[in-house]
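1. Pasting the sequence and the predicted coordinates here, then a few questions.
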Amino acid sequence: MHYTTVILGAGAAGMMCAAHAGGSVLVVDHAKAPGEKIRISGGGRCNFTNMHCTPDAFICANPHFAKSALARYTQWDFIELVDAHGITWHEKTLGQLFCDISAKQIVAMLHALMQKSGVDLHLNSSLEGIEKTDIGFKMTLIGPDGGTPVTVTADHLVIASGGKSIPKMGATGRAYDIANQFGIPVTPTRAGLVPFTFTDARFAPISGTAVPARVTAGDTTFDEALLFTHRGLSGPAILQASSYWDEGTEITLNILPSNDLLVKLREQRQIYGRRNFTTELAQHLPGRLVDHLANQFDLTGNLADWSDARLQTLCDTLSNWTMTPTGTEGYRTAEVTLGGIDTNALSSKTMETKTIPRLYFIGESVDVTGWLGGYNFQWAWSSAMAAARDIAKP
């Protein structure tokens, strides 16, 4: 069988590319269904893009690499596509867009676009023995029944098999193996957008407690919710910070991001000075968290016993609460993979490798990682379109 394009991976990037590449297209995936990560994303509603998507929201060894693809296929382009298919959506917070009904609508839309373009989709299948030929690529397609292998040739080969995150969904890191085979450099990878862990289970007693917070890792700070868990710390602010955290380094929590606790406690002292300090502090922080803090810091006495200096010291402490995570939960729960195919080896306009003509890498496999909140899906759409448009050009 010969195809204009063979795409490895039926996820967000692979399906998007297949739907727009033109010519004859074969998509191969070892999963039982296409778009499985789309289906489970956003609590089943798929945070499919972000209204504020800019290159500044992406981590890459080359901070300029993502600019071209993101500019040539924007969040507004994808929103227009979603609208055209009658999928209703809403903005949740911080520009995050979700389907009103179900993430399955995004999968169905992409699948419909693929069918309209005559794309062949082989699931429960794999590509083996990939090799470069004088005119394209040659590989072996092994179907779900493990029957007779079929030789497949293609003019173009697109690797859209993702990274290592969430292996229970089928992630394997196959893209990096293919890159190594063809001499394409791969930057070190690690789990991103992932909860922090502590071996002492210090936050287990307050697991499930959430607060607004400002979390800093390295030189980067995020203001969103923080969630205490049995294993450590999670929530949007933590997931965001994890992508900027280096193992063995501190993170800083500010659980008083509004910075008005001192004023409020001083006002309460005038009226409720005889009340227990922790009782009054619990007016501003969850009671379970106050109990936990009482085990960490001296919160004894009535509110009247607390001087301005003592109140200031506590507020400073809770605004600059430093700790060193033991690690993260790793790829098991990570939403993305940091690192990947070295962008210096790719064209920023087409995603084609510079040394192997007609070989493309798109989506999560590439060393481009977005913030939490729809940015990584937008990278999938944008990088897929960059490759598809190059393949489809006359």
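-> Here it is on my side, so go on. Numbering: from 1, shown residues only.
2. Could you use CA atoms for every contact and neighbour count after this?
-> Will do.
3. Number of residues surrounding E247?
-> For E247, the neighbour count with other CA atoms under 10 Å is 12.
4. Please identify the helix or strand for it.
-> Counting by DSSP states H and E, there is no helix or strand that carries E247.
5. Now tell me what touches the strand or helix carrying Y3 from outside.
-> Assigned by DSSP H and E, Y3 belongs to strand 2-8. Under the contact criterion CA atoms under 8 Å, 6 or more residues apart in numbering, strand 2-8 has outside partners 14, 18, 21, 23-29, 127, 152-161.
6. distance between that strand and the chain's centre?
-> In terms of CA atoms, centre = their mean, to the nearest Å, the centre of strand 2-8 is found 27 Å from the chain centre.
7. downstream neighbour of it in the secondary structure list?
-> Next along from strand 2-8, by DSSP H and E: helix 12-20.
8. residue ranges of the helices in this structure, please?
-> Assigned by DSSP state H, the helices in the chain fall at 12-20, 36-40, 67-72, 75-84, 104-116, 174-181, 236-242, 261-272, 277-281, 287-296, 308-319, 375-392.
9. In strands, which of the contacts of strand 2-8 appear?
-> Using DSSP state E, the members of these that fall in strands are 25-28, 127, 152-159.
10. Wait, K104 touches S41, no?
-> No: using CA atoms under 8 Å, K104 is not in contact with S41; the gap is 9.8 Å.
11. what comes up buried for stretch 338-355?
-> For stretch 338-355, the buried set under the neighbour-count rule, 16 or more other CA atoms under 10 Å, comprises 338-353.
12. The structure to be compared is supplied as follows:
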Amino acid sequence: MRQTSYFHTVIIGAGAAGMMCAARTGQGGKSVALLDHAVKIGEKIRISGGGRCNFTNRNLNGHDGSPYYVSQQPRFVRYALSRYTAQDFMHLLDKYGIAYHEKHKGQMFCDDSAQAVVEMLQNECRLGSVTWYTGCTVESLTALPIAPAGYEQARFGINTDQGLFYCRNLVIATGGLAVPAVGASPFGYEVAKQFGHHIIPPEAALVPLRFEKWAEQGFDTLSGIALPVRISTGSGKQAVVFDEDLLFRHKGLSGPAVLQISSYWQPGRHIMVNLVPDTDLAEVLCRDKVGKKIQLKTALKQLCPVLPERLIDFWLGREPFQAVAGQKWADIPNALLQQLGQSLNHWTVLPTGSDGHKKAEVTRGGVDVKEINPKTMQSKQCEGLYFIGEVMDVTGWLGGYNFQWAWASAVCAAEALRADEHI
């Protein structure tokens, strides 16, 4: 005979958002079951930040956090992020004696293994008497038109390979499509559609980009080169700009600069890379050449110390600069120097695509947040149904913003669940 259980709240997805929501709801005195199809929990936390978990960003300090997020409705994040800040999560780490540090631009990392964050969340769940069901496959779930006898508070039924669960509240915390190797799936989107929600088409975000004829043009020979750049896409008020590091790869471009811009890039749109930020190279090359006996390559090395020599050699080996690469700087026509400066300050490339969900850190798109209450994370379409974390159309910048959204949206939902008068 199959086991039948009732819980005030069932949460599907035991990742960052799911564990946080389960812990906070359970500590509020509600019975909570946490279901996940994986046997090993918290893998995405464990592999993040090079194994040190970039768990939040200091910039999310309770003020308007919406500029750091991509969404059809970016203001949706404001309430939750103001209620649970980066400092709040760091206080939780302090409670457990987990050491951390700021690495770059407010990005907070564990000093040691990300496993400590997983264990902290698991312990918080124990404090909330959360019941775990790992390796648990959901076969179907339904909204109950009439509560079964003996389970009068139930609004949902969930059939799994580990039994039948009835619950008053159902929380979907199953994430997006990024990193399928650790269990990502479209399950959350399918549930949302079942209950009448619209889905903003999911796409890979925070992901390396690829380019046509990359190897034919010789750019593959630059693989391994990294340098600080200014990268942008769009124009006018729609322009998005980041100052970050760029990494050349055999198959395209990566590094923080490209991962950031990938969340905003649209197919068919160019990306502009300034390889020498804060220097008008065309002007300097023409202005300072007078009387100089050094060769053009030497001049570039002096004017642009940030440019690796291998990149300078490659650039001067391209047409039309190849013919003057060995000439004296002073003898080169201004028109050619201006063209060289422009090519380095305004290198324009057209991506043909990305490495996809397999290499992406997060998913852009998801459940349309217009249909979710920003103060509770409850569905406007179905009472008792909640969505938290990455499954929604909320994508943070690189650097801890997505984890903070997971924590904040989870706490927001948990507060609403704890306030429920029913048991």
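-> Looks like it arrived, so ask away. It should be emphasised that the depicted structure is a prediction, and the values quoted were computed from it without experimental measurement.
13. Now the TM-score, please.
-> Overlay of the two chains. TM-score (TM-score structural alignment, normalised by the length of the first structure): 0.94; 387 aligned residues with a CA RMSD of 1.8 Å.
14. Report the separation between the residue lying farthest from the centre of the second structure and Q339 of the second structure.
-> In the second structure, counting by CA atoms, centre = their mean, G291 sits farthest out from the average C-alpha position, at 50.9 Å. In this view, G291 of the second structure and Q339 of the second structure are 21 Å apart by CA to CA, to the nearest Å.
15. Ok, Q122 of the second structure next?
-> 58 Å.
16. do the same with T298 of the second structure
-> According to CA to CA, T298 of the second structure and Q339 of the second structure sit 18 Å apart.
17. what do you get for H37 of the second structure?
-> 57 Å.
18. so who does the counterpart of Y79 of the second structure in the first structure touch?
-> Alignment note: Y79 of the second structure maps to S68 in the first structure; criterion TM-score structural alignment. Counting by CA under 8 Å, 6+ apart, S68 of the first structure touches S348, K349.
19. Now that we have the ones in strands among the contacts of strand 2-8 of the first structure, can you turn them into CSV and tack on neighbour count and distance to M323 of the first structure?
-> Shown next, in CSV, are those (neighbours: other CA atoms under 10 Å; distance: CA to CA, whole Å):
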residue, neighbour count, distance to M323 of the first structure
V25, 26, 51
L26, 21, 49
V27, 25, 46
V28, 26, 45
L127, 21, 46
V152, 17, 54
T153, 24, 54
A154, 23, 52
D155, 20, 53
H156, 20, 49
L157, 27, 46
V158, 27, 43
I159, 23, 40
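20. just those now: which is nearest A387 of the first structure?
-> Proximity of these to A387 of the first structure (CA to CA) peaks at V158, which lies at 8.1 Å.
21. That closest one contacts I362, correct?
-> Yes: the pair V158 of the first structure and I362 passes the contact test of CA under 8 Å, sitting 7.4 Å apart.
22. what do those two both touch?
-> In contact with both V158 of the first structure and I362: G14, using CA under 8 Å, 6+ apart.
23. neighbours of T4 of the second structure, just the number please.
-> Neighbours of T4 of the second structure using other CA under 10 Å come to 12.
24. Now do the same contact list for it.
-> G163, L164, F165, Y166.
25. E131 of the first structure now?
-> Counted by CA under 8 Å, 6+ apart, E131 of the first structure has contacts F137, K138, M139.
26. Quick one: map the last one onto the second structure.
-> When the two structures are superposed using TM-score structural alignment, M139 of the first structure falls opposite I158 in the second structure.
27. wait, doesn't that match sit right on N169?
-> No: at 11.3 Å, I158 of the second structure does not count as touching N169 under the criterion of CA under 8 Å.
28. who's more crowded, Q122 and Q339 of the second structure?
-> Q122 (21 against 15).
29. Now which residue in the first structure aligns to the more buried one?
-> Correspondence of Q122 of the second structure to the first structure, assessed by TM-score structural alignment: H111.
30. which ones are touching the closest residue in space to that match that isn't next to it in sequence?
-> The shortest distance from H111 of the first structure to any non-neighbouring residue, by CA to CA, 6 or more residues apart in numbering, is to M15 (7.2 Å). Taking CA under 8 Å, 6+ apart, we find M15 of the first structure in contact with G9, V27, G35, L110, H111, M114.
31. do you know how far the second one is from K37 of the first structure?
-> The span separating V27 of the first structure from K37 of the first structure equals 16 Å under the rule CA to CA.
32. residues touching the closest residue in space to Q268 of the first structure that isn't next to it in sequence, list them.
-> Distance criterion CA to CA, 6+ apart; nearest residue to Q268 of the first structure, sequence neighbours excluded, is E280 at 7.7 Å. Counting by CA under 8 Å, 6+ apart, E280 of the first structure touches L265, Q268, L303.
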